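A.B. asks: sequence and predicted structure are below.
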Amino acid sequence: MSDPVLILTDQPSSTEEQVIGSGLDDFNLLKAGYRDWRAVAALARDPQTNEPLGGMIGRTSYGLLFIEQVFLPGTLRGQDIGSRLLRMMEDEGGRRGCKSAVLYTITFQAPGFYERHGWTEFGRVACDPPGTARVFMTKPLPSTSEI
C-alpha cells in the first residue's frame, strides 16, 4: 500500500467521524474486553414549548463520567438549576458504575461553581484570551448504593 494522503479539515464528514469513532471503539474493545460508551444529558426545557433552553451533555465510559458541554442562559442562572442539573449528571454516572467524573471549564466560565459542588482542580493550561486558562477538574462519584 502506498502512503495515505494526509489532510487537515475543519469539517470532517460523518463518514470520516464514523471511521475514526468505530476504529477507536474496536481498539478499546480489543484492549479492555468490553465497550460501554454511553451518552448522557441533563436538560432544561421550556415548560410551555418543551424546547431546550440549556443543560449539560456528556458521556460515560470505562468508569468515568465526562461532562463535555454546559450552558444555561443568564435568565436561568442563580436559581439552583445548574446545581440540580450537575447532581443529575453525577447521580447518573454513579448509577452507571462510574467511580469519578471529569470536566474542563475556562477561568472566565465556572470553576468556582464546580468547586462549591466538591470538584477539585487537577490541571490548568493557559489559553486565549491572554490571562485565561482551561481548568481541568475531577470529582469522585458515589456508588449506586450511596445514591
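C.D. replies: Perfect, I can see it now. Numbering: from 1, shown residues only.
A.B. asks: C-alpha only now, for contacts and for neighbours.
C.D. replies: Fine.
A.B. asks: which strands or helices does the host helix or strand of T60 pack on?
C.D. replies: Per DSSP states H and E, T60 falls inside strand 52-61. Packing partners of strand 52-61 (3 or more Cα pairs under 8 Å, 6 or more residues apart in numbering; DSSP states H and E): strand 38-45, strand 64-71, helix 81-95.
A.B. asks: tabulate the ones you listed in TSV, adding columns for distance to T120 and mean neighbour count.
C.D. replies: As requested, the helices and strands packed on strand 52-61 are arranged in TSV below (distance: least, Cα to Cα, whole Å; neighbours: other Cα atoms under 10 Å):
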stretch	distance to T120	mean neighbour count
strand 38-45	21	16
strand 64-71	14	20
helix 81-95	14	19
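A.B. asks: format those as TSV; extra columns: distance to R134.
C.D. replies: Formatted as TSV, the helices and strands packed on strand 52-61 follow (distance: least, Cα to Cα, whole Å):
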stretch	distance to R134
strand 38-45	22
strand 64-71	13
helix 81-95	19
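A.B. asks: here's the one I want to compare it with:
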Amino acid sequence: MSEFQITCENSSSPSDLKFLQEKVSEYNFSQIGQYEYKPLTVFMRDQDNQIIGGIDGMTGLGWLHIASLWVTDDIRGSGYGKKLITAIEEEAISRGCHSAYVFTYDFQALPFYEKVGYSIYGQLDDFPVNHTRYFLKKKLNQ
C-alpha cells in the first residue's frame, strides 16, 4: 500500500476548494438528487431608504436557513423582528419550504426565536467559552 501525504493548509487555492466542494456535491446528488440553495433577503427601510432592519438566509431541500437577523436598537422590541421573520417564512413557503432552522447564541436572540415558534433541538456549551450556541427549528405552515 502506498503512503499518502496529508497536509493542513491555512490558505488553500480556490481551485482546490472548488474541487473538494464539487466532489461532495457529486456524492450528495448521487444520494438525494440535484438541488440548489437560493439566497433570500428581506430588508426594512425608513423614509430615507436607509436600512433599519433585515433578515437573510437561503432556501433549499425544503428548508429555510436563517443566517442573520438585525433590527436597529431604537425600534428593537417593537414587533419589527417578528414582521421580518413572517416575511422571510412566507417567501420560503412559496419556494416550497416546509421547515426553518437558525443558530443563535445565549447573548443574542434565543428568547425572540422561541417567542416566534422556534424550538431548540441542540446546543453547544462553551462555544465560545462561557457561552452557548443554540440550534432551533420550526415547522412552517403550508
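C.D. replies: Arrived safely. None of these values were measured; they are calculated from a predicted model.
A.B. asks: ok, back up a step: nearest to T15 of the first structure, out of the helices and strands packed on strand 52-61 of the first structure?
C.D. replies: T15 of the first structure sits nearest to strand 38-45 of all those, at 19.7 Å, using Cα to Cα.
A.B. asks: next, the angle strand 64-71 makes with that closest one.
C.D. replies: Going by axes from the mean of the first three to the mean of the last three Cα atoms, to 10 degrees, strand 38-45 of the first structure is angled at 30 degrees with respect to strand 64-71.
A.B. asks: mean shift of strand 38-45 of the first structure relative to the second structure?
C.D. replies: For strand 38-45 of the first structure, the mean deviation from the second structure after alignment is 1.5 Å (mean Cα distance after the TM-score superposition for the first structure).
A.B. asks: read off where stretch 64-82 of the second structure ends up in the first structure.
C.D. replies: Residues 65-83 of the first structure are matched to stretch 64-82 of the second structure when aligned by TM-score structural alignment.
A.B. asks: measure that stretch end to end?
C.D. replies: 16 Å (Cα to Cα, to the nearest Å).
A.B. asks: with A101 of the first structure as the reference, name the closest of the helices and strands packed on strand 52-61 of the first structure.
C.D. replies: A101 of the first structure lies closest to strand 64-71 among these, at 4.4 Å (Cα to Cα).
A.B. asks: and the closest one, how far out from the chain middle?
C.D. replies: Taking Cα atoms, centre = their mean, to the nearest Å, one finds the center of strand 64-71 of the first structure at 2 Å from the center of the full chain.
A.B. asks: hang on, the earlier thing: how much does the strand holding T60 of the first structure stray from the second structure?
C.D. replies: Strand 52-61 of the first structure sits 2.0 Å off on average (mean Cα distance after the TM-score superposition for the first structure).
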